[in-house]
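Asker: Requesting a structural model of the entry that follows:
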Amino acid sequence: MIKPITHMPKGYECPFCRVISGLDVPNNGTKQEDVIFKNDYVTAFIASKSWPNNKGHVLIVPNQHVENIYELPKEYAGEIHQAAQIVAFAMKDTYRCDGITTRQHNEPAGSQDVWHYHLHVYPRYKRDFFYLTRGLQTKPEKRAIYAEKLKKWIEAHL
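Answerer: Here you go, the predicted structure:
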């Protein structure tokens, strides 16, 4: 296999590693209250950016720091997708969404902007114009509404 080149700037402080280790990301970044699921392999939390018509989307990250899909150990891949399935069921039931979209970006040309592998899980609705909108930073109190719904569903169904 070819070893990919890292795109992390020198001295990079990974915000997702902060969350995994139990710390908040400063300012309006991810807080521990945003975490909806965690096991030995993955952590899932409400994203700090929200799409206007797709609020409450979730990021699932491996608990081991890996920059992108090229470095992702295969045992983590299965855990990430199992967590995505749980989140999808939780969203369908609690958000009453019409569908789910997952996305994952690698390297700058692939639109990756946090240098820790992460899978997005978005609630989708008919005519939501998802691909015509962009994410905006969301205040923690707004995210808490979605985190609480998903946490309760996951606790009741696992």
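
Asker: From now on I want contacts and neighbour counts done on CA atoms only, so please keep to that.
Answerer: OK.

Asker: ok, residues contacting the longest helix that the chain contains?
Answerer: Looking across the chain with DSSP state H, the single longest helix is helix 74-95. Here helix 74-95 makes contact (C-alpha atoms under 8 Å, 6 or more residues apart in numbering) with 41-42, 44, 58, 60-62, 97-100, 119, 121, 123, 149-150, 153-154.

Asker: buried ones in stretch 70-81?
Answerer: 72, 76, 77, 79, 80 (16 or more other C-alpha atoms under 10 Å).

Asker: Before we compare anything, build this one as well:
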Amino acid sequence: MENCIFCKIIAGEIPSSKVYEDDQVMAFLDISQTTKGHTLLVPKEHVRNVLEMSEATASTLFARLPKLARALKTATGAPAMNIINNNEEIAGQTVFHAHVHLVPRYQENDGIKIEYTTHEPDFDALGKLAEQISKEVDA
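Answerer: Here you go, the predicted model:
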């Protein structure tokens, strides 16, 4: 896609700090460096996000993830890591070419917040929602 910054990085039109590349995926350091080593893993095929990704592309992309995460952890010495994928603007996606963030974490209370709220579950509602989702998976 002509205006996609990640497509331009993949094509070599924009410089990047590449950490991995094969015929189908590329990984490079995020210019924001939320933490030291913050890396993006992208498919070379332009696809908006996981919601529009084929099973083949997803299989290829996510198959590379463990090897890349282990290499990043070893190279940085980070004891932990967040692996994050945002899909659409409301969820925080700002570049509309599928990508996975690997964010090394070095210490607790580092100012990075990823929070989930908890409350007493409504098991009946959860069961109904699970049934609805299952029907869509099988559709």
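
Asker: TM-score of the superposed pair?
Answerer: TM-score of the superposed chains, computed with TM-score structural alignment, normalised by the length of the second structure, equals 0.74; 113 aligned residues with a C-alpha RMSD of 1.8 Å.

Asker: rewinding a little: how about the buried residues of stretch 70-81 of the first structure, which pair is most distant?
Answerer: 72 and 79 (11.3 Å; C-alpha to C-alpha).

Asker: Tell me who's in contact with the residue mapped onto residue 13 of the second structure from the first structure.
Answerer: Under the alignment by TM-score structural alignment, residue 13 of the second structure pairs with residue 23 in the first structure. Going by C-alpha under 8 Å, 6+ apart, residue 23 of the first structure touches 31, 32.

Asker: does residue 23 of the first structure count as helix, strand or coil?
Answerer: When classified by DSSP: H, G, I helix; E, B strand; the rest coil, residue 23 of the first structure comes out as coil.

Asker: And it, how far from residue 31 of the first structure?
Answerer: For residue 23 of the first structure, the distance to residue 31 of the first structure (C-alpha to C-alpha, to the nearest Å) stands at 7 Å.

Asker: Likewise for residue 77 of the first structure?
Answerer: Residue 77 of the first structure is 24 Å from residue 31 of the first structure, where distance means C-alpha to C-alpha.

Asker: Over to residue 69 of the first structure?
Answerer: Relative to residue 31 of the first structure, residue 69 of the first structure is positioned 25 Å away (C-alpha to C-alpha).

Asker: Pick out whichever of the two has more residues nearby.
Answerer: Counted by other C-alpha atoms under 10 Å, residue 69 of the first structure and residue 31 do not tie: residue 31 has more neighbours, with 22 against 17.

Asker: Thought residue 140 was touching the more buried one, still the case?
Answerer: Yes: contact status for residue 31 of the first structure versus residue 140: in contact at 7.2 Å, counting by C-alpha atoms under 8 Å.

Asker: tell me the centre residue of the first structure?
Answerer: The first structure has residue 59 as the residue nearest its centroid, 0.5 Å off, counting by C-alpha atoms, centre = their mean.

Asker: which residues of the second structure fall in helices?
Answerer: According to DSSP H, the helices that the second structure contains are 5-10, 55-76, 123-138.

Asker: buried ones in the shortest one?
Answerer: Buried residues in helix 5-10 of the second structure, counting neighbours by 16+ other C-alpha under 10 Å, are found at 6, 7, 9, 10.

Asker: Please name the residues that touch the second one.
Answerer: Meaning residue 7 of the second structure. 1, 44, 46, 97.

Asker: Filter those residues down to the buried ones, ChimeraX style.
Answerer: Entered in ChimeraX, the line below selects the buried ones among these, by 16+ other C-alpha under 10 Å:
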select :44,46,97
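
Asker: Distance of the aligned partner of residue 64 of the second structure in the first structure relative to residue 37 of the first structure?
Answerer: In the first structure, the residue matched to residue 64 of the second structure (TM-score structural alignment) is residue 83. Going from residue 83 of the first structure to residue 37 of the first structure by C-alpha to C-alpha gives 8 Å.

Asker: Compare the two (neighbour count), which wins?
Answerer: Between residue 83 of the first structure and residue 37, residue 83 has the larger neighbour count (other C-alpha under 10 Å), namely 21 against 18.
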